[in-house]
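> Build me a structure from this.
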Amino acid sequence: MGQQLIDYSLEIQPFPTYLEEDIDFFNNTISRFSIEQSHNKLVVTATSLVERNFDLQPNIFTSEICKKTTIKDALNEFKKGTEETLSVYEFTLDSQFIKSISSEIKEYAEISLQPERSIFEATNELMERIFKDFTFDSHFSTIATPLEEVMKAKKGVCQDFAQIGIACLRSVGLPARYVSGYIETLPPPGKEKLVGTDASHAWFSVYIPKFGWVDFDPTNNQIPKNQHITVSYGRDYYDVPPLKGVLYGSGNSKMKVSVDIRPAKNTKQQQHQQQQQQQQ
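I've put the predicted structure just below:
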């Protein structure tokens, strides 16, 4: 809710021998392809037209359920084993990059995540603390850096901060998931926005029974709104990298990524509505 895909295209060069679209275990749309010819360059370009309207989502700031459901309430609800709670149970379990949660992470989590506190209020505080306590450092970590090292150094990148938040929430028994997407960056006042300067991004969600998933962005200390574009959900980064695969070859390789997010002048949906109005 609050985000709708209007149009999408995927261009791959060289042209793939095999290409298919599928739905993964987490209900994400994925594309699988194989290039069975020699090549020295692979270019994958995904272009999407997305309508994003935060106001169309359930209002997390005024919802009584969202504001009043405590961590203790949620844990009691999960014990009932209802269809709703069973559907999110897997997000309380260990995952590839978030397992054997350390005592240091548990102690960090317990400062905010007390049983009698509202899930929303406590998680919002946790997000603020991660933002203040950790330093963004793009040179510190890789996708393989253990969370314990990130916790000790108090630095990393968006995927690290998202996974720290998830680990904290799971340590007290709450379902938490990893959100992969993009974020629109704004240029300094009076400056033009450069092409390709937006970024792939990650944040986390916590599940509130009878309400649903609520997103938090600890890298920017904010509730994701219209500048955040969701691409996929998973248990951690391992489930939802933007691009992964196997490369056969004897040479070295390197990857270059460019992201560009811009407001559409006129979406296809708007065009359709305008055409209908003109016909009436």
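
> From here on, just use CA atoms for contacts and neighbour counts.
OK.

> Contact partners for the spatially most central residue of the chain?
Closest to where the C-alpha atoms of the chain average out (C-alpha atoms, centre = their mean) is Val179, at 1.7 Å. With C-alpha atoms under 8 Å, 6 or more residues apart in numbering as the criterion, the residues that contact Val179 are 202-205, 230-234.

> Quick check: the farthest pair among those?
By the measure C-alpha to C-alpha, Ser205 and Val231 form the most distant pair in the contacts of Val179, at 13.6 Å.

> Settle it for me: which of those two has more neighbours?
Ser205 (22 against 16; other C-alpha atoms under 10 Å).

> On the three-state scheme, that one is what?
Following DSSP: H, G, I helix; E, B strand; the rest coil, Ser205 is assigned to strand.

> could you measure it against Ser258, distance?
26 Å (C-alpha to C-alpha, to the nearest Å).

> what do you get for Phe97?
25 Å.

> Please apply the same query to Ile71.
40 Å.

> Just want to know which of those two has more residues nearby.
A side-by-side neighbour count of Ile71 and Ser258, using other C-alpha under 10 Å, places Ile71 first with 24 against 11.

> Spatially nearest residue to that one, not counting backbone neighbours?
For Ile71, ignoring the flanking residues on the chain, the nearest one in space by C-alpha to C-alpha, 6 or more residues apart in numbering is Pro115 at 4.9 Å.

> Let's see this one next, to set against the first:
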Amino acid sequence: MVLDVTHTTHYRYSQPAWDSFNELWLQPTDDHRQTRLAFELDIAPKVTVRTHRDRFDNLIHHFHLPHDHTELVITARSTVVTYETPAPLAVSARTLPELRHRFFEFLAPTARVPLNENWHRVFGALPLDPEGDLVGYVSAMTSYLHGRFTYAPDATDVNTPLADFAQHASGVCQDFAHAMLALCRSSGIPARYVSGYIHSKPRGDERLIGAEASHAWVEAFLPGSGWVGFDPTNGCLVSPAHVKIGHGRDYDDLPPVRGLRRGGGDSSLSVTVQVRHALSRPAPPSSDA
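As a prediction, this is how the structure comes out:
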């Protein structure tokens, strides 16, 4: 599937802002299930952009805007080819102890995914059978969270604790992903947070949820298959409709945009995301010349 992604972030300030430092996690990655064909970043006001890679090898664009401005517009345009991947192979949960040291970073608690709760009890989810199949269990948890919770864009914000999401039973893809990380890590399954996009193509009589903004899902490490993507918001395996930006321990490792500024007074933020088939782009106007 060839997909075009346009992601626009627009800040408005009631007073001039200056010394704006920003980091952007907006460029799709190249890996075994997708190829990045193009990426373009436009920033207004114009500014010099540099890049570096973080500890998880995600590419970050960063810039400093020193002079006064009352608006900041960041537009990222990408074209990506995504591919079908084989279904994960069945593997016993008895393999998990072998992964503890190798993937400790994706088993440890974080501020957004604390492990001081019995998350299986909190979410009403069944624990992992020590003799069971990992693929079946992670797939079941993906379906369970999709059915147990309601996707509601205004129900939570970026700082809503996981326990509040469990209590209110509604939230956004970030909440679903953090809930699944808690269940996987509590079970000893290495799991990492993935940031990206999703194309809301029809799936039977349904449409995939979350295309109107950045999307998030989980990759679990399954011996014999490697890192496998599961989307609890939609209750499915990751498919060619998913475009990956990068991964980390939780949302804090790769927010789409993170920055600091001086001044600015009150601010407002609007974000628009569009994901569409590249072949649906309008043709250029014809010429009679």
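
> TM-score of the superposition?
After superposition, the two chains reach a TM-score of 0.81 (TM-score structural alignment, normalised by the length of the first structure), with 244 aligned residues with a C-alpha RMSD of 2.3 Å.

> Closest one of the contacts of Val179 of the first structure to Asn28 of the first structure?
Scanning the contacts of Val179 of the first structure for proximity to Asn28 of the first structure, where the rule is C-alpha to C-alpha, the winner is Ser232, at 5.7 Å.

> Count the neighbours of the aligned partner of that closest one in the second structure for me.
Under the alignment by TM-score structural alignment, Ser232 of the first structure pairs with Gly246 in the second structure. For Gly246 of the second structure, the neighbour count with other C-alpha under 10 Å is 23.

> I'd say Gly246 of the second structure and Asn58 touch.
Yes. With contact defined as C-alpha atoms under 8 Å, Gly246 of the second structure counts as touching Asn58 (5.5 Å).

> Just give me the match in the second structure for Ile208 of the first structure.
Match for Ile208 of the first structure (TM-score structural alignment): Leu222.

> Same check on Ile35 of the first structure?
Counting by TM-score structural alignment, Ile35 of the first structure lines up with Leu65 in the second structure.

> all strands for the stretch 1-150 of the first structure, in order.
Secondary structure of the stretch 1-150 of the first structure by DSSP state E, counting those that start in this stretch: the strands cover 3-13, 18-23, 29-34, 43-52, 135-136.

> of all those strands, which lies closest to Gly173 of the first structure?
Using C-alpha to C-alpha, the nearest of the strands of the stretch 1-150 of the first structure to Gly173 of the first structure is strand 135-136, at 26.8 Å.

> hmm, back to that, and the match of Ile35 of the first structure, how far from Lys46 of the second structure?
9 Å.

> do the same with Thr75 of the second structure
Per C-alpha to C-alpha, Thr75 of the second structure is found 12 Å from Lys46 of the second structure.

> Would you mind telling me which of the two has more residues around it?
More neighbours surround Thr75 than the other of Thr75 of the second structure and Lys46, with 18 against 10 (other C-alpha under 10 Å).

> correct me, but the more buried one touches Tyr11?
No. Thr75 of the second structure lies out of contact with Tyr11 (C-alpha under 8 Å); the separation is 11.7 Å.

> what's the nearest residue to the aligned partner of Asp260 of the first structure in the second structure if we skip its chain neighbours?
Taking TM-score structural alignment, the alignment pairs Asp260 of the first structure with Gln274 from the second structure. Nearest non-adjacent residue to Gln274 of the second structure, counting by C-alpha to C-alpha, 6+ apart: Thr6, 5.2 Å away.

> show me the contacts for that neighbour.
Thr6 of the second structure sits in contact with 75-78, 272-275, where contact means C-alpha under 8 Å, 6+ apart.

> give me that answer again for 6 Å
When contacts are counted by C-alpha atoms under 6 Å, 6 or more residues apart in numbering, Thr6 of the second structure touches 76-77, 273-274.

> Ok, Asp252 of the second structure next?
Contacts of Asp252 of the second structure by C-alpha under 6 Å, 6+ apart: none found.

> Look up how far Glu206 of the second structure lies from it.
Taken as C-alpha to C-alpha, the span from Asp252 of the second structure to Glu206 of the second structure is 31 Å.

> Please apply the same query to Glu212 of the second structure.
For Glu212 of the second structure, the distance to Glu206 of the second structure - C-alpha to C-alpha - is 16 Å.

> next one: Asn58 of the second structure
32 Å.

> Which one's more surrounded, those two?
Taking other C-alpha under 10 Å, Asn58 of the second structure and Glu206 do not tie; Asn58 has more neighbours (20 against 10).

> Which residue in the second structure aligns with the residue nearest to Ile71 of the first structure?
So, by TM-score structural alignment, Pro115 of the first structure is matched to Pro130.

> Counting neighbours, what do you get for its match?
13.

> Likewise for Tyr13 of the second structure?
17.

> With Val73 of the second structure as the reference, measure out to it.
12 Å.

> which element is the alignment partner in the second structure of Asn220 of the first structure on?
Using TM-score structural alignment, the equivalent of Asn220 of the first structure in the second structure is Asn234. Under DSSP states H and E, no helix or strand contains Asn234 of the second structure.

> For Asn234 of the second structure, which residues are in contact?
With C-alpha under 6 Å, 6+ apart, Asn234 of the second structure has these contacts: His146.

> Distance-wise, check it relative to Ala93 of the second structure.
25 Å.

> how about the nearest residue to Ser214 of the second structure, chain neighbours excluded?
Tyr197 (5.3 Å).

> wait, doesn't the one you found sit right on Ala216?
No. Counting by C-alpha atoms under 6 Å, Tyr197 of the second structure does not reach Ala216; the two are 7.4 Å apart.

> Pick out whichever of those two has more residues nearby.
Between Tyr197 of the second structure and Ala216, Ala216 has the larger neighbour count (other C-alpha under 10 Å), namely 31 against 25.

> Now do the helix or strand hosting that one: which elements does it pack against?
Ala216 of the second structure belongs to strand 215-222 when assigned by DSSP H and E. Contacts defined by 3 or more C-alpha pairs under 6 Å, 6 or more residues apart in numbering; DSSP states H and E place strand 215-222 of the second structure against helix 173-186, strand 191-198, strand 226-231.
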